[in-house]
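Sequence first, predicted model second:
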Amino acid sequence: MSGGNPVVELAKRRGFFLQSAGAYGGVSGFYTFGPQGAALKQNIEDTWRERFTIQEGNMEVDAPTVMPEPVFEASGHLDGFDDMLVECPECGESHRADHIVEDNTDIEEAESLPIEEVEEIVAEYELVCPTCGAGLAGQAIQDFNLMFETNIGPGSSSPGYLRPETAQGIFVEFPQLAEYARNQLPFGVTQIGRAYRNEISPRKSLLRVREFTQAELELFVDPEEDEPDISAVADVEAPFYPASEQEGDDGEITEATVGEVLEEGVVGDPWIAYYLGIAKQWYESIGVDMDRFRFRQHLPGELAHYAADCWDAEAEVDGDWIELAGFAYRGDYDLSKHAEHSDEEFTVFKQYDEPITVERATVDPDMSYLGPEFGGDAAAVADALEVLAERNPDAFDGEDVTVEVDGASYTVPVERAGFAVEEVTESGEHITPHVVEPSLGIDRALYTALDHCYREDEIDGEERTFLQLPPEVAPTTVGVFPLMDRDGLAENAQEVVDDLRAAGLSVTYDDSGAIGRRYRRQDEVGTPFCVTVDYDTLGDGDDPDLEGTVTVRERDTTAQRRVPIDALAETLTELRDGDRHFDDL
């Protein structure tokens, strides 16, 4: 997205975002958010936090961006966090093979295809290197791990990685977080923060980068008991694109309510349906055009190994559908993996309504026998006997029982194992919660909002560019101008600025150039309201009744109203928050 894209050109010119380290030629995949972009990004994050953390009653954490290697061994990122890389035989440039396929054929979601099939497609369509045009047929396509590697401390003895997602920072702290939640399910933990992926070929501005901001919610639930209050979102209508429609030649997007798609089984899990409803409302609130928005179900080949079902929120940008967010039911995969690889318990205690009496198989190994018999392996054999008794008590029916430790078999007389079946009274059990995860990219949400809110029109015979951003997320809420920089107008305008800032509003002051040009500058960065201090404000105008009032101009229609200064902060706050409409002034 460069060389003529009006959104990218506006973003650089007006301080939304620009490629980082431009003084050194820039570095692909990294962007700096300028004053307007940083403010817009912060506002989008704040609205997400308000909706997904505060209103849902969830906790928020802020975990490190660097984590030790064992975390990613447990999570599976070391082995499975790969993209398809193909290297040009002529110029040596590396590219994502699935992107080349998608850009030059009618094939969608090539990422979900096996490498062998992608190699066949490259050969069949005679696809070429995007950089130099050399043919790529016959070139091997390889998996490339996307994580940035580093070392924790001096030397290389403690390898670590920049996190490729924020989720693992939540999962690894689950035992402590469960305590904070008093071991009461369901409970949710959110995080907004940076993540890093060493993309093979960053492209399309903020849409494919190497450093980005994620907003994620990990909801921990009891799969047997916990369900959401679907009634809260049942009537939310959205476009759905299920896998069954994608696999057909004439597949269609269905407009339906959350309640309908859940009842008809289009969305199988109530929690996924619940968060799709919330997300639709949130994306609409930040300026995403619902005519260019959909929820698309993952095809079978796209599903992560841990996901029973997954849906993406997608938006149309520059003719392409891009992923904005993922909604996955992750089961107990994450917590089970971290329990397996660590010394911690990743469970919660589930209290029964009433205590129950059950038969429980136990062992009490005779270590005076196991020690001389098995030496240093005696303790491991005792542990294996305990696990076997819990999983398969029938194994102790004979005279001997055999267990495996590190691939070796050990036979123990049952009488030496101390096997017994006892009646015990239990008040509850330890369960591994399941995880529901809404995960979205803040940068992509920001870019999509800019793209969908970009407008061009004509005012008084002059072309105008403006961003129709919702007032709640606009970088600046109000621009304040003195009509002229004399006769006390500037001093009065500065007093208005101070009052509005004291009321918590984001304000910019501008006394440079013609008033029309100042309006245009604010329109272009999406400022929803402008306030002008004029001679009527001072009581020196034609209408003495207007003394102590200012002109408030609305961005989208350019309509103007007079508002008393003493009511200005309250009025603008109500307009920003949607509690009042400009036409009602």
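On my side now, so go ahead. Numbers count the residues shown, from 1 in each chain.

Please make it C-alpha for all contacts and neighbour counts, starting now.
Fine.

For the most centrally placed residue in the chain, give me its contacts.
Nearest to the centroid of the C-alpha atoms of the chain, with distances taken as CA atoms, centre = their mean, sits residue 440, at 2.0 Å. Remark: with contacts taken as CA atoms under 8 Å, 6 or more residues apart in numbering, residue 440 is in contact with 214, 215, 216, 324, 325, 326.

and here's the other structure:
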Amino acid sequence: MSEERTEGERLAELAKRRGYFFGASGAYGGAAGFYTFGPQGAALKSNVEDAWRDRFTVQEGNFEIEAPTIMPEPVFEASGHLDGFDDMLVECPDCGESHRADHLVEDNTDVEDAESLPIEEVEALIADNDLRCPNCGGSLAGEEIEDFNLMFETNIGPGSSTPGYLRPETAQGIFVEFPRIKEYARNSLPFGATQIGRAYRNEISPRKSIVRTREFTQAELEQFVDPERDEPDLESVADVEVTLYPATEQGSEDGEYVETTVGEAVEEGIVGDAWIGYFLGIAQEWYERVGVDMDRFRFRQHLAGERAHYAADCWDAESEVDGDWIEIAGFAYRGDYDLSKHGEHSDDDFTIFRQFDEPKTVEKAVVDPDMSVLGPEFGGAAADVKSALEELAERDPSAFDDETVSVTVGGEAKTVDSDVANYRVEEQTVSGEHITPHVIEPSFGVDRTVYTLLAHAYNEDEVDGETRSYLSLSPTVASTDVGVFPLVSNVGELTARAEALVEDLRESGFSVVYDDSGSIGRRYRRQDEVGTPFCVTVDRDGLEGDGPDSVTIRERDTARQVRVPIDALVEELRAVAGDETSFDDLVEEYDLVAPGADA
């Protein structure tokens, strides 16, 4: 590992040079918080999304949707984002630069979770530690901290009559479409809906490359459950080992990680909900599969002050990069908050009908308004008044105890005599009841996962007397599957055979790069640095021998090479890339090429 640069600096340089990611719109000076994924990065990101989709959508039997990224204002009034989606902003009095106050505290003091503190405490910490503006050095002590809403506002259509917002999370697109989605699930719980897409947050101070940006990709699952009846298949992940950092340990002076299994964590109450435990177990296995270093990975429970407004409990998956812990996913128990809010604010039904095992006789409050009175008094609003009275009877029967009862219709109070409302309680036989499902949400940051994979995959070693750097990316997500080279580029037979192999491999579903520029060793180094797991080389020995035509397959991490018949190439590559076999198995079956072939 290089001593001159930090891990983050080295990663940023590699990402730009090799086409993983770089600041967007550089020709026009750029804009903080926006990044373009280059050829390597776009492919890696797409593979991460595909791997997530396979595990959390396909294997779980969930539905996937794609909702608009712009939604009308009432959606976010209902969700609470207009009032409760804020960060702490402090402005430098000297240069006018704005900063996230909690980040300034975390970066310059021993306080780790300033985001969970009240504004008054953060202001005190800035003053007590004489924190200064990172831009000009001006003192920020005594400056007022304000709440800053992170959503991007826009207008839908011409003019400004229909305000809208770019969504700050993909989740709301799933929640508002719940009345449609439940029909596809045949109104039967539990079921899940997923979405992979862009989200937008007008960050005060974007930082750490693609870790905190203003436009990013989320992969989210909303699992809808009946809290009284539905349980996950916890047994399937009970033995998965996890590293947990509960809130109780974070608040202790000698707090430590809890090394346990998912089953034990749920049984002992460390993880309070079995559904959360289930998804922690799935995520642990998935992160390991795609290449996250498990020695630099943990699940941390949110402290009470940092939980989102909708979350009864939340755990973050965090990865360590450059000495800092980065949130790369969140697992929240959202209860019935979202569906209840949209049910209150919209005109649709966000409930599910729960069938009883046997019909029940129940007492039910009903109203039967005298329409001959309501009609003349309220005109065209009479039917709405009747509906409002029926809803009120279900919600608050005591409202009919007085001589008059009031309901709100169209924003106006309407008063009706209780005798006219004709309220009563009667026995009814019912076969079921409507319930509002609870929601468990695993939410993954795709960009942050890409950043983690690149950081954790970076290695340096020595091959043939030279220092080389390589990305030990899992074949599951690597940008390119195979590099194909003719050993010597000016020999027509080798070049033609290599080009034919490229075509065959691509037709077989592999992502392939062809390279005939420079020495074979330099070509290997280029592919090592971008993380290509395997390289195939066509040489004279493989075409001029007595046996069947063959090529060499080189493994990236160890630089070992084996000679494989061309007829078996696709099959062997598919097996080793898909973890059906290992490169050690290839070494046992085929001839190991002598060291020095990288030269």
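Everything's here; your move. Computed from a predicted structure; not experimentally measured.

Superposed, what's their TM-score?
After superposition, the two chains reach a TM-score of 0.96 (TM-score structural alignment, normalised by the length of the first structure), with 579 aligned residues with a CA RMSD of 1.8 Å.

still on that earlier bit, out of the contacts of residue 440 of the first structure, which is most surrounded?
Note: the member of the contacts of residue 440 of the first structure with the most neighbours is residue 216, at 29 neighbours, neighbours being other CA atoms under 10 Å.

Show me what the residue nearest to the centre of the first structure aligns to in the second structure.
In the second structure, the residue paired with residue 440 of the first structure according to TM-score structural alignment is residue 444.

Excluding chain neighbours, what is closest to its match?
Once flanking residues are discounted, residue 444 of the second structure sits nearest to residue 329: 4.2 Å by CA to CA, 6 or more residues apart in numbering.

and what of residue 119 of the first structure?
Taking CA to CA, 6+ apart, and ignoring the residues beside it in sequence, residue 119 of the first structure has residue 141 as its nearest neighbour in space, at 6.8 Å.

Run through the residues that contact the one you found.
For residue 141 of the first structure, the contacting residues are 84, 85, 86, 87, 97, 115, 119, by CA under 8 Å, 6+ apart.

Check those residues and tell me the two furthest apart.
87 and 115 (14.1 Å; CA to CA).

against the first structure, where does the longest strand along the second structure fall?
The residue-count maximum for a strand in the second structure (DSSP state E) belongs to strand 352-367. Mapped onto the first structure with TM-score structural alignment as the criterion, strand 352-367 of the second structure occupies residues 348-363.

Mind checking what secondary structure the counterpart of residue 426 of the first structure in the second structure has?
Alignment note (TM-score structural alignment): residue 426 of the first structure maps to residue 430 of the second structure. Look at residue 430 of the second structure: counting by DSSP: H, G, I helix; E, B strand; the rest coil, its state is strand.

any idea how far residue 430 of the second structure lies from residue 54 of the second structure?
Applying CA to CA, to the nearest Å, the value for residue 430 of the second structure to residue 54 of the second structure is 41 Å.

Report the buried residues of the match of strand 352-367 of the second structure.
Judged by neighbour count using 16 or more other CA atoms under 10 Å, the buried positions of stretch 348-363 of the first structure are 348, 350, 361, 362, 363.

what does that stretch contact?
Taking CA under 8 Å, 6+ apart as the rule, stretch 348-363 of the first structure contacts 178, 183-184, 385-386, 389-390, 393, 417-433.

so of these, which ones are in strands?
Checking those against DSSP E, those in strands are 420, 421, 422, 423, 424, 425, 426, 427, 428, 429, 430, 431.

List the residues that contact the second one.
Shown in contact with residue 421 of the first structure (CA under 8 Å, 6+ apart): 359, 360, 361, 362.

from the middle of its chain, how far away would the match of strand 352-367 of the second structure be?
Relative to its chain's centre, stretch 348-363 of the first structure lies at 39 Å (CA atoms, centre = their mean, to the nearest Å).

for stretch 161-168 of the second structure, same thing?
On CA atoms, centre = their mean, the centre of stretch 161-168 of the second structure falls 22 Å from that of its chain.

can you map out the strands along the stretch 401-550 of the first structure?
Assigned strands in the stretch 401-550 of the first structure, in chain order: 408-413, 420-431, 434-441, 454-459, 462-467, 478-482, 507-509, 529-533, 549-554 (criterion: DSSP state E, counting those that start in this stretch).

sorry, back to before: quick one: which of the contacts of residue 440 of the first structure is nearest to residue 373 of the first structure?
Within the contacts of residue 440 of the first structure, the smallest distance to residue 373 of the first structure is 52.6 Å, found for residue 216 (CA to CA).

now, which of the contacts of residue 421 of the first structure sits nearest residue 397 of the first structure?
Distances from these to residue 397 of the first structure were compared by CA to CA; the smallest belongs to residue 361, at 12.0 Å.

For residue 388 of the first structure, see how far away the closest residue in space to that closest one that isn't next to it in sequence is.
In space, not counting the residues next to it along the chain, residue 361 of the first structure is nearest to residue 421; the distance is 4.4 Å by CA to CA, 6+ apart. Distance of residue 421 of the first structure to residue 388 of the first structure, computed by CA to CA: 13 Å.

Aligned to residue 293 of the first structure, what sits in the second structure?
So residue 293 of the first structure corresponds to residue 297, using TM-score structural alignment.

With the flanking residues excluded, which residue is spatially nearest to its match?
Per CA to CA, 6+ apart, closest to residue 297 of the second structure is residue 319, 4.6 Å.
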